[in-house]
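Asks: for reference, the sequence and a predicted model appear below.
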Amino acid sequence: MNKQKRVLILCTGNSARSQMAEGLLRRDGGDVFEVFSAGTHPGSVRAEAIEAMREVGIDISGHRSKSVDEFAGREFDYMITVCDNARENCPVFPGVTRRIHWSFDDPAAALGDKATRLAEFRRVRDLIHKRLMTFISADDFHTSL
């Protein structure tokens, strides 16, 4: 049996982008990846993120926001930052083999009524999913396992 690749996904609050990315990568790449998420300044998981993920069959209602400090000293094959702030403020992880940065808009910053805000969470969810599908299908995962 091949060893799973360990992935840590970071954003500022660990409340939306990184939570959605964790849920999507667990579903779509779970046999290849062991997935964790954290934030540089964790808050709480956004209700809109939970709802947007539920719409695609993923339940993140039991997730909690975690501090990046909880993962200090652990080794990861990949650390993916999904916002510019996390990339700039991320502590050094000597046990990370490869760092990847993807800049996604913060859906929590969306203004307007509930439907407008939820539409932004869906949009960002779908962008994250598209990027993750490319990540999952990358040749180096399959040749290095």
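Replies: The structure has been received and is ready for your questions.
Asks: C-alpha from now on. contacts and neighbour counts both.
Replies: Fine.
Asks: could I get the full set of helices for the protein?
Replies: Here the chain has its helices, by DSSP state H, at 17-29, 47-54, 84-89, 114-137, 139-144.
Asks: put this next to the previous one:
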Amino acid sequence: MTKKNVLFLCTGNSCRSQMAEGWARHFHGDKIESYSAGIEAHGINPNAMQVMKEAGVDISGQSSKLASSLTDVPLDLVVTVCGHADENCPAFLTKAKLVHVGFDDPPKLAKEAASEDQAMDQYRRVRDEIRSFVIDRLPKLLN
């Protein structure tokens, strides 16, 4: 069986797309080759790494990269996880099936939190929403 190539795209490839790549590898690694990239590359958010590790998924080996670094990968599906990436998706990526599934931006929400615990709870909430998407909806999008 040939694995499907799935790209999770966001603006900076630091948080949401990294979590989605990690979850897809964790739950569907036998069927999906998962990638994440950004319109820009901001480095992996340490809070995203922490909350994923809490859930049993280590994304510390992943790297923040530009979408243009994947021009040679024959993508089957591109999932934009933020509005900016959806609106600015590079043209070469539109050859694949393109789906937008927006998630809140944890770093932005964390800035408004009253405490460090509340800030981390924003990361955990979005992590869990992405997990649900990857488990429930992602396989259906590949059929």
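Replies: Yes, it's here. Remember, predicted model here, so these are calculated numbers, not experimental data.
Asks: need the TM-score between these chains.
Replies: Superposed pair, TM-score by TM-score structural alignment, normalised by the length of the second structure: 0.91. Supporting alignment: 140 aligned residues with a CA RMSD of 1.6 Å.
Asks: export the helices of the first structure to a markdown table and tack on mean neighbour count and distance to His41 of the first structure?
Replies: Converted to a markdown table, the helices of the first structure look like this (neighbours: other CA atoms under 10 Å; distance: least, CA to CA, whole Å):
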| stretch | mean neighbour count | distance to His41 of the first structure |
| --- | --- | --- |
| helix 17-29 | 23 | 12 |
| helix 47-54 | 20 | 17 |
| helix 84-89 | 16 | 9 |
| helix 114-137 | 16 | 20 |
| helix 139-144 | 10 | 30 |
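Asks: nearest to Asp77 of the first structure, of these?
Replies: Among these, the nearest to Asp77 of the first structure by CA to CA is helix 139-144 (10.6 Å).
Asks: correct me, but Met49 of the second structure touches Ser60?
Replies: Yes - counting by CA atoms under 8 Å, Ser60 is a contact partner of Met49 of the second structure at 6.3 Å.
Asks: for the helices of the first structure, which one sits closest to Gly73 of the first structure?
Replies: Closest among the helices of the first structure, using CA to CA: helix 84-89, at 17.2 Å.
Asks: please name every helix or strand in contact with the closest one.
Replies: Using 3 or more CA pairs under 8 Å, 6 or more residues apart in numbering; DSSP states H and E, the elements in contact with helix 84-89 of the first structure are strand 5-11.
Asks: next, the angle helix 17-29 makes with the strand it packs on.
Replies: 150 degrees (axes from the mean of the first three to the mean of the last three CA atoms, to 10 degrees).
Asks: strand 5-11 of the first structure vs the second structure, average distance?
Replies: If you overlay the two and look at strand 5-11 of the first structure, the average distance to its match in the second structure is 0.5 Å (mean CA distance after the TM-score superposition for the first structure).
Asks: what residues are up against the residue nearest to Ile58 of the first structure when sequence neighbours are not counted?
Replies: Counting by CA to CA, 6 or more residues apart in numbering, Gly23 is the residue found nearest to Ile58 of the first structure once chain neighbours are left out, at 6.6 Å. Going by CA atoms under 8 Å, 6 or more residues apart in numbering, Gly23 of the first structure touches Met53, Ile58, Asp59, Ile60.
Asks: what does Glu75 of the first structure give?
Replies: Neighbours of Glu75 of the first structure in contact, by CA under 8 Å, 6+ apart: Arg6, Phe93, Pro94, Gly95, Val96.
Asks: now for the third one: which residues touch it?
Replies: Which is Pro94 of the first structure. Gly73, Glu75.
Asks: again, but for the fourth one
Replies: Listed by CA under 8 Å, 6+ apart, the contact set of Gly95 of the first structure reads Gly73, Arg74, Glu75, Phe76, Asp77.
Asks: Asp117 of the second structure maps to what in the first structure?
Replies: Alignment note (TM-score structural alignment): Asp117 of the second structure maps to Ala115 of the first structure.
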